[in-house]
Each structure stands twice: as C-alpha cells, then as structure tokens.
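# Just to be clear, the model below is a prediction. Sequence and coordinates:
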Amino acid sequence: MEQANSDLVLQLTVVILIAFFSVSDGAAEVGVKGAYYPSYIAATYPSTSIDATLFTHLFFAFVVMDPITFEVKPPDSDTEQELASFTGIVTASNPAVRTLVSIRGGGVEATSLSQMAANPTSRKTFITTSIALARLHRFAGLDLDWESPKDATEMHNFGILISEWHAATLLEANHSNLPPLLLTAAVYYGATIPFNSSHSYPVSSIASNLDWINIMAYDYYGFWTPSATAEHTALYFNTDYGISTWLKAGLPPHKAVLGLAMYGRSWTLANASETWIGAPAVGPGPPQPISGEPGFFFFSEIMQFLTNSNVSTVYDNRTVCAYSFDSKTWVGYDNALSIANKVQYLMTRKMAGYFFWAVSFDSNWTLSNSAFSTMGSYSSSVASSEPEAPVS
C-alpha cells in the first residue's frame, strides 16, 4: 500500500509539473498567428491551398460530437479524409505550424454539448474520444467551439468540462511521453453574455485550464439588423469593450486571442445619397457568386467588388474599419490597414495574438500578410506597456 501511495504521489507530481509548464505560460511564449480552415469547402479550396508559412496555428473546422454516444468524430467520410491529411499537408510547407482540431458547437450542436457537459459519464466519453482523435491524426491540440452557453448552469458545466479535459490531457501526455495537447475555445466577445438572463463565463477555470481563448470579435451586426448599415467588426466601442470585460474579469492577457474577420457584412441602401455608417437600409445586400449568402462577402469578393469604377471606399478611424458602396450595395469590412491597426491594438493590450475566420476567404493573402508582418516577432510575455501609434 505504501508503494502504491508513493507511485500515486509521483504521478501527481509529474502531472502538476506538466501543468505548470504547459498551460500557465504556453501561450505567452510566442505570438499566436492563427486561422480556421473550414473543411466543408475542401472541394473548392483544398488544404493544399493554404500558405502555412503565414501562421503559427491552424484550426481544422470542424469535427462533431455524436448527440447519442457523445463521441467526437468527423461528421462524414469526406471530412475524415481531410482530417487525416491536414497536419501532414500544412507542416510540409511549415514544420513549425501547430494544428488544432475544432469541435463544432453552434446551433443544434450547442444543445448536445449542454447535455454532455451536465453528466460525468458523457463528459468522460467526450474527453477521451477527442484526445484519441487528435492523437490519431497528429494534431497538436483541441478547440471547443461551444460559442454561447445559454445560462449560468451551462457556464458552470463548461468550467467543469474544461477542468476535466485539461487534467485528462496531462495524464495522457504523461503516459504517452508526448507534449500535452493544447486546449482552446472559441467564445463570445465579452465575458458576460447578455442574451436571456445575463450570465458570465467561468474565467477562473478558463485561465487555469485552457491555453487561450479565441475571442470572436465580429458579427456585431448583419442580416439580423436589416434597417441600417454597420461595421460588424468595429474596434470601438464593440471589440474594445468586450476585451475590457474579459480582462477586468480576471483573464490574463496572454490567454486572450483576438478574432479577425476575412469577410464583410453588406446591406442594400435605402437611398443612394445616404452612404455613411448607420445609413438607412432596406435589408441585407445581394448574395455574391462564391459565398452565396445574402448580406455576406468573402474578402476576395470585396476585392472584386472594388474593381467596379462606380464603387467608393472610406476608411473610418472611429470603428477602425473600411466600407465600400455603390448606388445600391454597402459593405463594411476589414482591409489591410484596419487589420494592421487591430493587431497593434492587441499588442498594446498584451494579448497572445490573433486568429482569422476563415483562411479560405482571403484575397492573395492580403489580410494574412498584413497581420503577420505587423505582429512580427512579438511575444505577449515581453510586450511593451507603452501603446504604439496607429498605422496611418
């Protein structure tokens, strides 16, 4: 019995040491330059199209959780094939890039995640199968896209889930003699979600158990706000307000990664002479040839829109965004200049870095290059406390 206790103490000591060196300081060691790859468009944009040299971390989106068994798995055979080859493809051009597999949790999946997180047995199934999937396909980490837990109970269970997930990754790393898997989560832009009854994220658990969170600083406006134009990625006051709530709630800055959008939101103008931010609109803009969704432009489609001679473009310093319009259509978005300024913003706040949704929406790597070059060799652990002047 004494020997068994001694072995247990030794194992727990190893786990604690791994925990100290992996989660407590991991994200601070290097600036995160990330992007999500939506595998469901692989037929038109295969993973071989990614310039992996522009990123430190790439997120494969998405795998799913079976709502009956709670096992994490690819949603179909095509995704399974993409998943199996993804890490090998992107590391061929950039051996240093780290890949994470993202688990979808929006829409109907959120209900299943809620059920899973409420029960110890289903949590264990979710955790063990997710770790096994990541290891099988040589991913360096796992990302949970449970974007908006709906109430205080779900937030509490989210905290328990990530605590158990973290502990399981450390034990698995100890047994496999491999580095612990990274653990991240995509979250609402503020630390408190105002929908239904106001409820807040378990920030203490997040800080202790996740390497960082991907803060979705976009989609503040869109087709659901049809009567006026708006900037869906406005830095002031939306993003700045949200980041401030996270930091005031106790999230260490080096656990915060800023979300950047490679797409715009569009509206149909009510009057061709009223084109400012907040101008009257009659609904979302028309669907575009590739994206095909009303009120939505890939950045590559915005670049095509700008080739029309009757299109005007304005850069707005208040929101740190651009917008373009003709006599009918208005689209708000980030261009290379606004991306550079937002990257400078995250550095002044000593955040860990940025991620893009989504890598396939860029145009000739314009936005990717702007973020990458602006951030340079920045490390959030040694960032200066003095704000830098904005790019002009």
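Everything's here; your move.
# alpha carbons only for contacts and neighbour counts from here, please
Will do.
# Return the list of helices and strands in contact with the longest strand seen in the chain.
The longest strand of the chain (DSSP state E) is strand 57-65. Here strand 57-65 touches strand 32-38, strand 72-73, helix 77-93, strand 98-104, helix 108-117, going by 3 or more C-alpha pairs under 8 Å, 6 or more residues apart in numbering; DSSP states H and E.
# got those as TSV, with mean neighbour count columns?
TSV is the format used below for the helices and strands packed on strand 57-65 (neighbours: other C-alpha atoms under 10 Å):
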stretch	mean neighbour count
strand 32-38	25
strand 72-73	22
helix 77-93	17
strand 98-104	25
helix 108-117	19
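# Those: which one's closest to A132?
Nearest of these to A132, taken as C-alpha to C-alpha: strand 72-73 at 9.1 Å.
# Residues touching that closest one, excluding its own?
V63, V64, M65, D66, I103, F126, T129, S130, L133 (C-alpha atoms under 8 Å, 6 or more residues apart in numbering).
# ok, W165 to F296 distance?
For W165, the distance to F296 (C-alpha to C-alpha, to the nearest Å) stands at 36 Å.
# Now do the strands in the stretch 151-300 of the chain.
Secondary structure of the stretch 151-300 of the chain by DSSP state E, counting those that start in this stretch: the strands cover 182-187, 192-193, 199-200, 212-215, 256-261, 263-269, 281-284, 296-298.
# Next, the angle from the longest helix along the chain to helix 108-117.
Longest helix in the chain, counting residues (DSSP state H): helix 152-176. Going by axes from the mean of the first three to the mean of the last three C-alpha atoms, to 10 degrees, helix 152-176 is angled at 70 degrees with respect to helix 108-117.
# Show residues contacting helix 152-176.
14-15, 18-19, 114, 117-118, 123, 127-128, 131, 149, 179-181, 183, 199-202, 205-206, 208-210.
# put this beside the first:
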Amino acid sequence: MMMRRNIWCVILMAILMCSCKKSAKSEVKTNDDYKKPVAAASFRVVGYLREYNVVDGRAIQFDFSKITHLNIAFINPDAAGNFTTLDGLKELVTAAHAKNVKVLASIGGGLAPEYYTTLIATGSSREKLAASLASIADQYNLDGIDIDLEGHFVDDNYEAFVVAVKAALKPKGKLLTTAIATVYAAQYTNKALAQFDYINIMSYDKTGPWKPEKPGQHSPYSMAVDDLDYWSGTRGIAKERLSLGLPFYGYGFGSGVPEDMSFADIVKQYPGSENKDEVTVAAGGIMYYNGLPTIKSKTTLALQKAGGIMVWQLLQDGTGANSLLNIIDAEVKAAKK
C-alpha cells in the first residue's frame, strides 16, 4: 500500500512539474517576443499638414483614408499665450473625423517663436498656456495637442510645462504627443517623456543646407535603426509608443541644385528618381532624399520595432505609383493579413 502511494506521489509530482514548466514558459518573454511586430490594426500613420494649408483649403482636399492621425503645424500662440481663430480648422476636423482620423494641433516647430522660453518659464505662464491649449482642443473638437519644441526650448522648464499640459488635457480625454530629435536626447527627462501618449521620432535632418560642409543623405536607413534602438533600448520607451519619422522631401548639395525639394517635385523633374535615394543634376550637385524602396524598408522596420510611422509632410508626396504614402499604406495593410 505504501509503495503504491509513493508511486502515485511520484507520478503526481511529475505532472505538476511539467505543468509548472509549461506555465513558466508561457509567462517568460524571450528575445523573440520583443521582435514580434506591433499589431498592425493599432499601427499609427501620423501625418503633418501645414497650418496655412488649412486656411487656403488644400488640407481639406487631402485623402485621409491612408492615415490615422493628422497634426496641424504649427498653431502657435502670441507672445501673451493667446491663440487667434484659425479659419477652416473646424471644417477640416469634421472631414477628418468622418474618416476616423484623429486631429491634433501641433505647437512649436523648428522655427518656434522665441517667446516660448518666456511662456514656459514660470508656473503662472505655464498654467495659462496649458489651459489655453486645452481650450483650443475643445473649441475645435481636436483630439489632442502635439508639442514640437526643439533645441534650447527643451530647457529646465520643459518638464514642468509638459506635466502641466498633460494635467489640463487628461480630464478631457485628449491626447498629448510630441516630436523629438535624438540629437537633443540628453535634454529630455524621463518624467517629461512619460507624459506623452506617443512619441514621433524625427529620424531625418542629420545634415542639410545649414551644414554645406557635410553633404550626404540626411535620413539614411541606418539612422532609423539607431534612433529606434536608442529610444526603445537605451531609454526604455515601449515600442508601441514610438512612431518612426519619415521625410517626404530632400536636401541638395553642390552646384545647380536647390537647397530643398519636395518628393513630388523631385520625381516630376527627374524621371526615374523615385526608386533611388539621390539624383545628380547636370551642374554636378546632388539631391538626397528617401525614394520608394527606402520608405518601404523603413515602414517594415517600424512595423517590427515601433508602433507607427510619422510623415513630414503630407502635401510633399508624389501621386499614384510615385506616392510614398501609398507605399506605407500597402505595407501596413499587408501586415494586417
């Protein structure tokens, strides 16, 4: 009787150990788990449109079916922190919402007004600006606010400012997002970054007309890899919160080439350039940009290592077979199958 009981005990223990191993295996994530792509159904495609194209009506003519989020750049206050009425924005928001696209007002920009340093410098001015941003989000039925402050604007007051904006928007159920550049990485505190629902990485402008001594590709594939590795790896931000920024424009270096061109103008002026990342003009200068194959490769990368794509900016795109947005859309839809 004792022997039979011992045998059954051994069998029972073996079953329990196997069960525990299976359970532990299912709970512990492996490196391969972190390589799995973000669910394509929740993958963001964030596009920027210029504020003046809202006023001139070009923005409302855009086909919203290939994006999920639209940022209007840039809707900045005056030096006192007050916002003026933007004609056409309500109509644009209504049109975008009809296609299930969220719309955000983006503030700041690469050439942000210098008075932002004053607006975010003290508690009272920060709170006023935060309240004003929440107010315009309500006024235009926006889905949130996008903060694009760069360089010296990301100062000792930046963290307190984004905390204040988050506090003003959260009770309203509004999004708070940002556009960041890795070159300024040390200036963004972890607490500041934690305030954002998602983060658009400006993975471009590695060089440009402001660096004539450094000609070359301003948005190489390697930069996208490095940027995603830094923000998700070194800084520990969940990949679902990151959007990889893609340029729909190029920069020229050398003789006889413009300083910058939209992708639309590049493919019109230089047939066959859509499948390349650079084109040499007759006078010898070179225009550097991202062609169709590179945009496709970067989209595949983002599907694996990020939660979305960000585009600057939508109206610089080509059309039909030369549309970069069409390439992005095709890759995202293929991932959903």
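Great, that's in hand. Owing to the predicted nature of the structure, the values given are computational and were not obtained by experimental measurement.
# whereabouts in the second structure does the longest strand of the first structure align?
Per the alignment by TM-score structural alignment, strand 57-65 of the first structure matches residues 69-77 in the second structure.
# got a list of contacts for that stretch?
By C-alpha under 8 Å, 6+ apart, stretch 69-77 of the second structure touches 44-51, 83-84, 101-109, 146.
# try 6 Å
Stretch 69-77 of the second structure has contacts (C-alpha atoms under 6 Å, 6 or more residues apart in numbering) with 46-51, 83, 101-107.
# Please apply the same query to stretch 107-119 of the second structure.
F74, I75, N76, A79, S125, I147, D148, L149.
# what do you get if the cut-off is 7 Å, keeping everything else the same?
73-76, 79, 81, 125-126, 146-150, 153 (C-alpha atoms under 7 Å, 6 or more residues apart in numbering).
# Please apply the same query to stretch 346-361 of the first structure.
By C-alpha under 7 Å, 6+ apart, the residues outside stretch 346-361 of the first structure that reach it are 27-28, 31-38, 45, 253-263, 298-300, 380, 383, 385-388.
# ok, now stretch 226-240 of the second structure?
V38, T182, S203, K305, A306, G307.
# Neighbour-wise, which one of those residues leads?
Most neighbours among the contacts of stretch 226-240 of the second structure, by other C-alpha atoms under 10 Å: S203, with 27 neighbours.
# Give me the neighbour count for the closest residue to it other than its chain neighbours.
Leaving aside its sequence neighbours, S203 of the second structure sits nearest to G245 (C-alpha to C-alpha, 6 or more residues apart in numbering; 5.2 Å). By the measure other C-alpha under 10 Å, the count of residues near G245 of the second structure is 29.
# which one in the first structure is aligned with G245 of the second structure?
In the first structure, G245 of the second structure lands on G259 (TM-score structural alignment).
# So that match sits against I213, correct?
No - judged on C-alpha atoms under 7 Å, G259 of the first structure makes no contact with I213 at a distance of 9.8 Å.
# Can you give me the end-to-end span of stretch 359-367 of the first structure?
10 Å.
# try stretch 72-90 of the second structure
End to end - C-alpha to C-alpha - stretch 72-90 of the second structure spans 12 Å.
# Tell me how far it lies from the chain's centre.
22 Å (C-alpha atoms, centre = their mean, to the nearest Å).
# do stretch 299-315 of the second structure as well
On C-alpha atoms, centre = their mean, the centre of stretch 299-315 of the second structure falls 7 Å from that of its chain.
# can you pull the buried residues of it?
299-315 (16 or more other C-alpha atoms under 10 Å).
# Now the closest residue to G256 of the second structure other than its chain neighbours: which helix or strand?
Spatial nearest neighbour of G256 of the second structure, excluding adjacent residues (C-alpha to C-alpha, 6+ apart): A283 at 5.1 Å. Taking DSSP states H and E as the definition, one finds A283 of the second structure inside no helix or strand.
# I145 of the second structure reaches L175, doesn't it?
Yes - counting by C-alpha under 7 Å, L175 is a contact partner of I145 of the second structure at 6.3 Å.
# Could you report the neighbour count for N31 of the second structure?
Using other C-alpha under 10 Å, N31 of the second structure has 7 other residues around it.
# And the one 3 residues further on, by the same measure?
When neighbours are defined as other C-alpha under 10 Å, Y34 of the second structure has 12 of them.
# Work out for me the element V15 of the first structure sits within.
Using DSSP H and E, V15 of the first structure falls in helix 2-22.
# the inter-axis angle of that helix versus helix 152-176?
Using the same axes, to 10 degrees: helix 2-22 of the first structure against helix 152-176 is 110 degrees.
# and helix 2-22 of the first structure, how far out from the chain's middle?
33 Å.
# Now do the buried residues in it.
For helix 2-22 of the first structure, the neighbour count (16+ other C-alpha under 10 Å) marks V15, I18, A19, S22 as buried.
# what does stretch 168-183 of the first structure give?
A168, T169, L170, L171, E172, N174, P180, L181, L182, L183.
# Among the contacts of stretch 346-361 of the first structure, the buried ones, what's the PyMOL command?
Per 16+ other C-alpha under 10 Å, the buried members of these correspond to this PyMOL selection:
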select buried, resi 27+28+31+32+33+34+35+36+37+38+45+253+254+255+256+257+258+259+260+261+262+263+298+299+300+380
